[in-house]
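Asker: The sequence isn't on hand, but the structure is:
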């Protein structure tokens, strides 16, 4: 018996050892291949797209040393050795990001196939990656054979029903592929043979329509059939002609709704056909009586038209369309992510308010709408009112919506239970007032449909403090609620505009939380399109206010492209925006004159900074001219760096001279010889230090003054412009303890004060709800306003310790350097970089520090471990000093610094 047990034990050990060896057999492969940031995009208009890929490996220290890309017109050619449209041949480089296609230029409606393989530093040659594709759409006006068709229904200041367009057509053969290229004046939804092809919302998005109108590409292959087919399109006012701004003007871009549609069909025998929008189309109206971005929707289900987008529908009573004349030079392919319904929430409670209203609490300040399931007699009406918060008595609070109504009116058709969702409107809300029901609804009758631009999740953060975790939650929900095709300031009141200052300060946090590359790239096109001839940047983009030039807001023209380059290694965004960046710098130069101090024009200043009294004008604490001149220098410095990246040496030289002038002028005008600024505020000090305009000999002194101000107040005093910089600057100069105190503070003003008040998103004001339960000024008191969420960037980079190299972009070189503090016992973060997922986690247990890190292939990292004795540091239980894979670099301020390649690490330091 003992012998048998011995043999069994031996066999178990043998099998285990064999399995272990089998598990560590090296493998390396290419994964997550993308074209222009997207997997297998269709309908793009980029002639020289860029390829990116990641490398997956099960061994450490994998680095690419060469790649080869092949492109062809067919999948078979790639699989069978050619012929190729283009082959890069073997390129000796470690670059796997933003690789430019250099083959023959594609034509409109081309489909191209591609694959890549790599060589690595450990003598592996990968298999070819799975074949990817990209397709071009229309590349210019001549590629459009379709005509603009419109409903004869000009806006006259009244509520107008949404027009419905339709067309039947016959396909004679079996279908290989079908692509619909379509856009609209207004926002549209398309149906094919009674079905929606996907769940995209608010197409064609919001752009500077007269200069930049996007078309979308739908794959309709599976929805079409040989024989009779039909297409139907419903159009709402949207941003094109809807009620807009706080003065509710209409017809911002035009007063007629219409569409442009071109369906390209390839049959299985290789022949082709085309269906276009033309005068043969018809239109009518239906159940959507009114649908407005701000004000909601009126829907009468009795007016529904069953089967209206099917081929056998009789449309003899429908009206003929009119043909509109437009030159189509403003048309461009969709370049950002689509808005989609991505999260569904159930109400946490349904209750009767003190005033008798029936309310549903969705548990989260959200953006989207309510999906309603109801049954009742024909003609009965259900009304939904939406609000972000309840007043201190527990009733709905609407005042901060200003003129936005956010009301849904649904008239029942009768019969069985019906499910309804709005079409061309969205609301910002947590609470819903439900009128028209005879009793409290059941929870399954109400769903919260959360909509936002479909950006892949990119990063996350957690720590040992639940309130900080709630802050992170609020940051993320504030982002998705305001990233609805453009980066809006707020999603609920009569504004919802692309405020440039908010976008500028939040961009680093946004790019960490979500893959925002294409989202911002699309929006920056409109920043350039709407730029004034003198170089000013509008306050909001798209520009519906027709004003601009405020420092900190307009600097988005420089700071955001630079942020995207740093985050994604994207040189093309610098090339795309370079003229716009330069024009903004030149505008500031012209405004500043020979003295290089910017004193002209109107500026928002450090908007909504802490005020000692309620009557203080927001943003008046720090001298606006000081802020303007600091931003002048900062943007100029970033522009110089962009010019260096692009090899524009003449501009580098010229603008370095300009920077020296601005820096000198700032020091003479606003700084004493011992480093005191004329505006003795936190915002003044952090701006001067971040902009690089403090003399090297005074930087520590200026930082000490900043720290002194923080200690004196005991809290943050900054507004929109200063807030993103306070904690990073404090940490840069060794004041992590003060930065943590600001983060952990729970009293007003602080990031956690709203959390103590039950916030689920970031607020516009530090005290939107005062300690006594009353509200700040309703004229400007949004409870979903992401700007102050810019603290997230510091949490990820300093609390959790995941940092990017200051020179090499896109996390090609990583730094893991957490600042242990704030009474936290652990913090972790992860982020999907262009090279793969990187993570950093630290834990402190009885003065033993553990740092766990995942470094993706084709990158390296410097890892900082706080220690009293580097000789005792271990990785996965083994002394680091014995490792051949980990290189000791130096001791730095009590930290042992190591250089590592890709892989999984678990360091332990006592």
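Answerer: Thanks, I have the structure now. Please read all numbers here as calculations on a predicted model, not as lab measurements.
Asker: drop to CA atoms for contacts and neighbour counts, all remaining ones
Answerer: Will do.
Asker: For residue 502, which non-adjacent residue is spatially closest?
Answerer: residue 787 (5.2 Å; Cα to Cα, 6 or more residues apart in numbering).
Asker: Can you give me the distance of that neighbour to residue 554?
Answerer: Using Cα to Cα, to the nearest Å, residue 787 is found at 15 Å from residue 554.
Asker: now residue 52
Answerer: From residue 52 over to residue 554 (counting by Cα to Cα), the distance is 31 Å.
Asker: Looking at these two, which is more packed in?
Answerer: Set residue 52 next to residue 554 and count neighbours by other Cα atoms under 10 Å: residue 554 wins out with 26 against 22.
Asker: residues contacting residue 605?
Answerer: 551-552, 619-620, 622-624, 627-628, 721 (Cα atoms under 8 Å, 6 or more residues apart in numbering).
Asker: Would you convert those residues into TSV that also reports secondary structure?
Answerer: Shown next, in TSV, are the contacts of residue 605 (DSSP: H, G, I helix; E, B strand; the rest coil):
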residue	secondary structure
551	coil
552	coil
619	coil
620	coil
622	coil
623	coil
624	helix
627	helix
628	helix
721	coil
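Asker: which among these gets closest to residue 497?
Answerer: residue 552 (16.6 Å; Cα to Cα).
Asker: For the closest one, give me its contacts.
Answerer: 501, 504, 605, 628, 631, 721.
Asker: which of those has the most neighbours?
Answerer: residue 721 (29 neighbours).
Asker: Need the nearest residue in space to that one, chain neighbours excluded.
Answerer: residue 606 (5.2 Å).
Asker: adding another structure so you can compare the two:
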């Protein structure tokens, strides 16, 4: 049976609140048989008509194998309207599916002019606008007829929480999120139909500083975007008789403060339950003590509907141990370095004060340690109302922690009354990786937890100290690993729009996005403008992200070309270089690899990606222009950094890695560069010396150039410096420094020592893409054509990776037999895709699939022997290949590519 499943609009299932005039529709095919490809599709879209008696777009039978990112091409979309969609498909055998289950999306405001409400804030004459306490805003309204639909559209200057009749409107947290507020401010759409009461209703908004005017970065700045908190809300109520009424924020709203006395992203929250506004959710509540509000003149043309997935509590964690430290501190261990906050229950006398301080590690003596937090306090304080059991969790802050020091808790601390709430952007998990080595499995867990902790609305560098910024370099080195673990397409689409908004007029790219610090345009950091959209394109088949970012990508190359006197060599300006490379000079964070080599290498790499982008977008003149520029940069790189005898001038691991990965050395020079890199690793007893720039590409460069065994030994290394060193030290996330905790238990410098910093987690790309062997074809991105090429190696006997691609689940699993002489490879290829499957150490006539010879297998269209590998062309389906390993596969070494 052929079926159409998992319909998504702009990556989301049944999204409410889109303002995209041309949303894209994607779906997956379901099929039992092998080799299924879509021949045609039929899409119907109706406006407010789930029965499709009338349509605003009907494609008819459209011959196409496209099943992702099909752009809507019907009548112009109206605001605040639900659009239903259903799809059927034909395969190449003539089978037709039934209509899919009906999906839908709902528009928000398609024009800024539809905002009729006003920005409001407490009247300055009645309340100090700089008070640390959270604002409470309140208003009432009545409904007097049966209601068909009700939607709230809301945003804030600050972060807000919205209640209707005393109940949270949604589980979204820290809304409206963090964007480049001057250019782009998100608003959220909430379906509140079931929450309205017949007669009187009450809307309440709590409003705190958040990123908008709170303290950001280490420079102790606040009010970066503005010095007044404000809210904007519009409620649209559609009655059964067709009438629509709009209730919005205006100067009739009332304001007060309440129990939240203080709330800052870095420092935590102070909550006095004695100051709660009892019954303020009631329509008949007496708000005579509340003060007036005033309209704040603020633009609305920067408002955009929510783009990425919202921030939510995604997991809950129970404590694993109650510790009394040598200093006598009471500390709860949650067993996992996480990001979010603690919820707890308590019964205490009025005014009893409980303080929770959060930290990532204990020191060598086992005492609570906060030195690496720098100025961030990470402290939540709760004062009891008294009487019955009370529950508290903060609302406008978050912490990075594993350990929580508890002070002032009445009686004995009961672990059952404490829960860790894990908070991050609610991205769909898409990938899994596991293997026969438990330390590598823990490393993969650490990578995923690092992504959870640092993908909180923006890709942050660390979630605990006074930083938590969207460092561009960190984002670009990790983006491909991130796209394996989770669906990050809309997450990066949003962030890249902020990058474009904050990009300088000359094309320079800030170090962080959204930009709240000084400094811009370091090589490998600014290159996020090119690398991130390219990886999203490859991973999701998303051409639109290239279209949107194309001018930004070109501007970045233009910026580089305009630096200094040599247009094909970048040897001017400040660069972070191979940040935190272990070969750095004493008292330096910058590794030994010359910064002009790194800068020129990235200049070449990004230029080539822009050339490819120009070709995809049909920009022929640009394609030729950037192609010529790329050739000139490569030639200049050769002249500047390569000797006549093909020796790379810089004797560092990172220099050799970049030259190989960015294809800057050819022929004999490539062979010598790879040999030298391999020798460097061997001479260093299979330890790395790379920093942020070299580390992501280290194992991929070795594996791709004939030294997979070395890459495996490097990845499986447990002594310092290595990926697994931190695992042996009990890490549950990725560290910023290879020796964040030293062998003697002492710490790296407090100045910059995060224990949740995802950059070195970029090894995940190699685990998925090389060890398990799942990659997409650049010519057919989004895993429309899949490459499955597992690469076993010394130290592992088993590996399995799965990836929920846009087309469906991909699986690559291999296992070496107990005798070490046979191999099983299991592969799953989703419908409407094809795959190149490479079986390592195999001889064509000795491979069986499901007990049959390869030439008799359904779904396999081509078979060929290439060296010690069998290459297969396969259609969709699940395959099980079994074969004895060829005698020539003594070292499991990959074929040089």
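Answerer: Done, it's in. Here the structure is a predicted model, which means the values were calculated and not measured.
Asker: TM value for the aligned chains?
Answerer: Here the superposed chains carry a TM-score of 0.97, computed using TM-score structural alignment, normalised by the length of structure 2; 880 aligned residues with a Cα RMSD of 1.4 Å.
Asker: thinking again about what came up before, for burial, what's the neighbour tally of the residue nearest to residue 721 of structure 1?
Answerer: 25.
Asker: Matching it against structure 2, which residue comes up?
Answerer: If you follow residue 606 of structure 1 across to structure 2 using TM-score structural alignment, you land on residue 578.
Asker: got it, and residue 204 of structure 1?
Answerer: So, by TM-score structural alignment, residue 204 of structure 1 is matched to residue 176.
Asker: Which stretch of structure 1 is stretch 230-249 of structure 2 matched to in the alignment?
Answerer: Using TM-score structural alignment, stretch 230-249 of structure 2 pairs with 258-277 in structure 1.
Asker: Return the set of buried residues in that stretch.
Answerer: 258-267, 275-277 (16 or more other Cα atoms under 10 Å).
Asker: Pull the residues that contact that stretch.
Answerer: Counting by Cα under 8 Å, 6+ apart, 144-151, 169, 173-186, 235 sit against stretch 258-277 of structure 1.
Asker: Just the residues you listed: which are in strands?
Answerer: 148-150, 169, 175-185, 235 (DSSP state E).
Asker: List buried residues within those residues.
Answerer: 148-150, 175, 177-185, 235.
Asker: Make CSV out of those and add distance to residue 331 of structure 1.
Answerer: Shown next, in CSV, are those (distance: Cα to Cα, whole Å):
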residue, distance to residue 331 of structure 1
148, 12
149, 16
150, 17
175, 28
177, 23
178, 21
179, 17
180, 15
181, 11
182, 10
183, 9
184, 11
185, 12
235, 18
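Asker: thinking again about what came up before, isn't the residue nearest to residue 721 of structure 1 up against residue 617?
Answerer: No: here residue 606 of structure 1 lies out of contact with residue 617, judged by Cα atoms under 8 Å, at a distance of 10.6 Å.
Asker: Tell me where the stretch 451-600 of structure 2 has strands.
Answerer: Taking DSSP state E, counting those that start in this stretch as the criterion, the stretch 451-600 of structure 2 carries its strands at 455-456, 458-459.
Asker: mind checking what residue 403 of structure 2 lines up with in structure 1?
Answerer: For residue 403 of structure 2, the residue aligned by TM-score structural alignment is residue 431.
Asker: does the closest residue in space to that match that isn't next to it in sequence sit in a helix, a strand or a coil?
Answerer: Once flanking residues are discounted, residue 431 of structure 1 sits nearest to residue 361: 4.8 Å by Cα to Cα, 6+ apart. Using three-state DSSP, the three-state assignment for residue 361 of structure 1 comes out as strand.
Asker: Aligned counterpart of residue 361 of structure 1 in structure 2, please.
Answerer: Under the alignment (TM-score structural alignment), residue 361 of structure 1 maps onto residue 333.
Asker: returning to that earlier point: spatially, which two of the buried residues of stretch 258-277 of structure 1 are the most separated?
Answerer: 258 and 267 (29.2 Å).
Asker: Show me the residue at the heart of structure 1, geometrically.
Answerer: Among the residues of structure 1, the one closest to the centroid is residue 516, at 3.8 Å (Cα atoms, centre = their mean).
Asker: tell me the contacts of it?
Answerer: 455, 510.
Asker: What's the match for it in structure 2?
Answerer: Under TM-score structural alignment, residue 516 of structure 1 pairs with residue 488 in structure 2.
Asker: and if you look at residue 340 of structure 1?
Answerer: In structure 2, residue 340 of structure 1 lands on residue 312 (TM-score structural alignment).
Asker: What is the mean deviation of stretch 528-539 of structure 2 from its aligned residues in structure 1?
Answerer: Superposing on structure 1 and averaging over aligned pairs (mean Cα distance after the TM-score superposition for structure 1), stretch 528-539 of structure 2 comes out at 0.3 Å.
Asker: correct me, but residue 456 of structure 1 touches residue 512?
Answerer: No: counting by Cα under 8 Å, residue 456 of structure 1 does not reach residue 512; the two are 10.8 Å apart.
Asker: out of these two, which sits in the busier spot?
Answerer: residue 512 (22 against 12).
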